[in-house]
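J.: Return a 3D structure for these sequence lines:
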Amino acid sequence: MALDELGTVPWTVKGELILNCNCTVFCPCVISLGKHPPTEGHCQTWGGVRIDQGAYGDIDLSGLNIGLMIEIPGMMSRGNWKVGLFIDDRSTDAQYDALVAIFSGAAKGTTGLFQILVGEILGHERQPVTYETEGKTRHITVGRKIQGVVAPVAGKDPETDLVVTNTQYWMGPDITVATASKGKLRAYGRVWDFDGRSAEICQIDWHGPR
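T.: Just a heads-up that it's a prediction; the model follows:
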């Protein structure tokens, strides 16, 4: 991918994203937009993305999955994030490069804020990434790096998810409040265990470069 193309290619990613962080339930960043400190004073999070429909120019991204880890030293809005990316090992070289461009923020658009907030990309690599839904429970495995099981927090009506709607959160406006029964990461020198901690489920509809 030519460097002069970055930030000019039309792209879309539609699907679902889950996050599990070290906050107690529920992460304050969703409503405060990162202006309130995480419950532990710093943020450590892993995530997974299932791409149902997606494209970068004429490169089809549909059906691929992504894993990621994010480490933030304080309030989300103050930046200095560290990010690691795990790209579906089924991806072609062109798909891999496109996904790195999108998830690093270089492709601009919805994820372009990463160019402002991320201080260091720890690395990006191919891994087998599975993202499965069983009832309301999401299961994600990223090689031997991430093992996660996330489900919505029960509301008064057990058939209806507890959702924070109409937010200005970067992922999307409607965030399902969730928790992780399993949330383990071992990557880039980090070993995290966030079982029972806060999680989020979000339907995403991202695009760029504007």
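J.: from here on, contacts and neighbour counts on C-alpha atoms
T.: Fine.
J.: Ignoring the adjacent residues along the chain, who's closest to the residue most central in space within the chain?
T.: Centroid-nearest residue in the chain: G47, 4.2 Å away (criterion: C-alpha atoms, centre = their mean). Spatial nearest neighbour of G47, chain neighbours left out: L19 (4.3 Å); criterion: C-alpha to C-alpha, 6 or more residues apart in numbering.
J.: The one you found falls within a helix, correct?
T.: No - using DSSP: H, G, I helix; E, B strand; the rest coil, the secondary structure at L19 is strand, not a helix.
J.: buried stuff in the longest helix along the chain?
T.: Counting residues, the longest helix found in the chain (DSSP state H) is helix 93-104. Neighbour-count burial for helix 93-104, counted by 16 or more other C-alpha atoms under 10 Å, picks out Q95, Y96, A98, L99, V100, A101, I102, F103, S104.
J.: likewise stretch 131-150?
T.: Buried residues in stretch 131-150, counted by 16+ other C-alpha under 10 Å: 131, 138-143, 145-150.
J.: Would you map the helices across this structure?
T.: 29-32, 93-104, 114-117.
J.: could the ones you listed be laid out in TSV, adding distance to C202?
T.: Formatted as TSV, the helices of the chain follow (distance: least, C-alpha to C-alpha, whole Å):
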stretch	distance to C202
helix 29-32	11
helix 93-104	16
helix 114-117	18
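J.: Which of these sits closest to I51?
T.: Evaluated with C-alpha to C-alpha, the helices of the chain place helix 93-104 nearest to I51, the distance being 10.7 Å.
J.: burial measure for the closest residue to A107 other than its chain neighbours, as a count.
T.: Computed as C-alpha to C-alpha, 6+ apart, the closest residue to A107 that is not its neighbour in sequence is G7, at 4.2 Å. Taking other C-alpha atoms under 10 Å as the criterion, the count of residues near G7 is 19.
J.: so G7 touches K108, yeah?
T.: Yes - assessed by C-alpha atoms under 8 Å, G7 is found in contact with K108 at 5.3 Å.
J.: where do the strands sit along the chain?
T.: Along the chain, the stretches classed as strands by DSSP state E are 11-21, 43-56, 59-60, 65-72, 81-88, 118-127, 129-134, 137-142, 146-152, 163-164, 175-187, 190-193, 198-208.
J.: and for comparison, fold this next one:
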Amino acid sequence: MATEWRITGDYVEACNCEVACQCVWLEPPDDDVCTVSLVWDITDGQYGETDLSGCRVAMLAHTEEGVMFAPETGWYVALLIDDEADDDQRAALEDIYLGRAGGVWAAVADAHFETTEVTTAPITFSKEDDEISSTVGDVVAMDVVGKTGFNEELGTVSPHPLAQGLEPKTGKSTTATVSYDDEFAWDVSGNNSYFSEFDLANA
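T.: Next up is the predicted model:
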């Protein structure tokens, strides 16, 4: 039986789609491929007896051509765990985000993960109202601002499996660069971003 876990906090993502990520509606992304970076700031979390509060995690992913969530679409993934996490925390976060411990990531990993690699890096995350900034060592730089509609309220989309209530807020990246290796290297600054509180668990 998988270890029971739950994590809550804030997350942000930035991808290559110009206006809104069409993956939410099972449509092909811009250029028919997805390149995306995501960062989670875990304010409260537990994996069995392991406390994950204060940990941070980043994920880089790019896909094969086609709809991101279509069964035949493969994902190539790099998971970056905060270098301040201890051995137990790192092992727990690997289990969660690589899908070994059930929950939303189990379904994603089983259906889509073609390759995965894991490393550590210092991760920063700051959020003030609808502005978010995050860095992952010298690998990721992300600055995001929320986008408002004609009613001067932040836009939202639905359904998104990672957001609390399945409804993240819409944003735009002013900076969204990734430089990990030749496979994970892109600059999608000025394009789509989503951000939200999250509440993920396997029970």
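J.: Now do the contacts for the residue nearest to G47 of the first structure.
T.: L19 of the first structure makes contact with T45, W46, G47, G48, A199, E200, I201 under the criterion C-alpha atoms under 8 Å, 6 or more residues apart in numbering.
J.: Now do the same for E49 of the second structure: its match in the first structure.
T.: Mapped onto the first structure by TM-score structural alignment, E49 of the second structure lines up with D58.
J.: same question, T115 of the second structure
T.: Aligned against the first structure by TM-score structural alignment, T115 of the second structure finds its counterpart in E120.
J.: just to revisit the earlier point, list the contacts for the residue nearest to the centre of the first structure?
T.: G47 of the first structure makes contacts with L17, I18, L19, N20, G67, L68, M69, as judged by C-alpha under 8 Å, 6+ apart.
J.: so the fifth one touches D89, yeah?
T.: What that stands for is G67 of the first structure. No - under the criterion of C-alpha under 8 Å, G67 of the first structure makes no contact with D89, lying 11.1 Å away.
J.: more neighbours, the two?
T.: Just comparing G67 of the first structure and D89: by other C-alpha under 10 Å the higher neighbour count belongs to G67, 31 against 17.
J.: residue in the second structure matching the more buried one?
T.: Under the alignment by TM-score structural alignment, G67 of the first structure pairs with A58 in the second structure.
J.: Skipping its backbone neighbours, what lies nearest D60 of the first structure in space?
T.: In space, D60 of the first structure is closest to G54, 6.1 Å off (C-alpha to C-alpha, 6+ apart).
J.: cool, R210 of the first structure as well?
T.: In space, R210 of the first structure is closest to G109, 4.6 Å off (C-alpha to C-alpha, 6+ apart).
J.: Which residue in the first structure aligns with L93 of the second structure?
T.: That one, L93 of the second structure, aligns with L99 by TM-score structural alignment.
J.: any idea how far Y56 of the first structure is from its match?
T.: From L99 of the first structure over to Y56 of the first structure the distance is 8 Å, taken as C-alpha to C-alpha, to the nearest Å.
J.: Could you do T176 of the first structure as well?
T.: Separation of T176 of the first structure from Y56 of the first structure (C-alpha to C-alpha) stands at 28 Å.
J.: Looking at these two, which has the bigger crowd around it?
T.: More crowded of T176 of the first structure and Y56, by other C-alpha under 10 Å: Y56, with 22 against 19.
J.: just to revisit the earlier point, to which residue of the second structure is the residue nearest to R210 of the first structure aligned?
T.: In the second structure, G109 of the first structure lands on G103 (TM-score structural alignment).
J.: same thing with G183 of the first structure?
T.: In the second structure, the residue matched to G183 of the first structure (TM-score structural alignment) is A176.
J.: nearest to D205 of the first structure, of the helices of the first structure?
T.: It is, among those and with distance given as C-alpha to C-alpha, helix 93-104, at 13.1 Å.
J.: Give me the mean deviation of the closest one from the second structure.
T.: Superposed on the second structure, helix 93-104 of the first structure shows a mean distance to its aligned partners of 0.4 Å (mean C-alpha distance after the TM-score superposition for the first structure).
J.: I'd like to check the angle between that helix and strand 65-72, please.
T.: Going by axes from the mean of the first three to the mean of the last three C-alpha atoms, to 10 degrees, helix 93-104 of the first structure is angled at 30 degrees with respect to strand 65-72.
J.: Packing partners of helix 93-104 of the first structure?
T.: strand 59-60, strand 81-88, helix 114-117 (3 or more C-alpha pairs under 8 Å, 6 or more residues apart in numbering; DSSP states H and E).
J.: out of the ones you listed, which comes closest to F26 of the first structure?
T.: Set against F26 of the first structure and scored by C-alpha to C-alpha, those come closest in strand 81-88, at 20.5 Å.
J.: tell me the average deviation of the closest one from the second structure after fitting.
T.: For strand 81-88 of the first structure, the mean deviation from the second structure after alignment is 0.5 Å (mean C-alpha distance after the TM-score superposition for the first structure).
J.: Next, the angle from that strand to strand 65-72.
T.: Strand 81-88 of the first structure runs at 170 degrees relative to strand 65-72, counting by the same axes, to 10 degrees.
J.: Over in the second structure, find the residue span strand 81-88 of the first structure aligns onto.
T.: On the second structure, the counterpart of strand 81-88 of the first structure by TM-score structural alignment is residues 75-82.
J.: what distance separates that stretch from the centre of its chain?
T.: Between the centre of stretch 75-82 of the second structure and the centre of its chain there are 9 Å (C-alpha atoms, centre = their mean, to the nearest Å).
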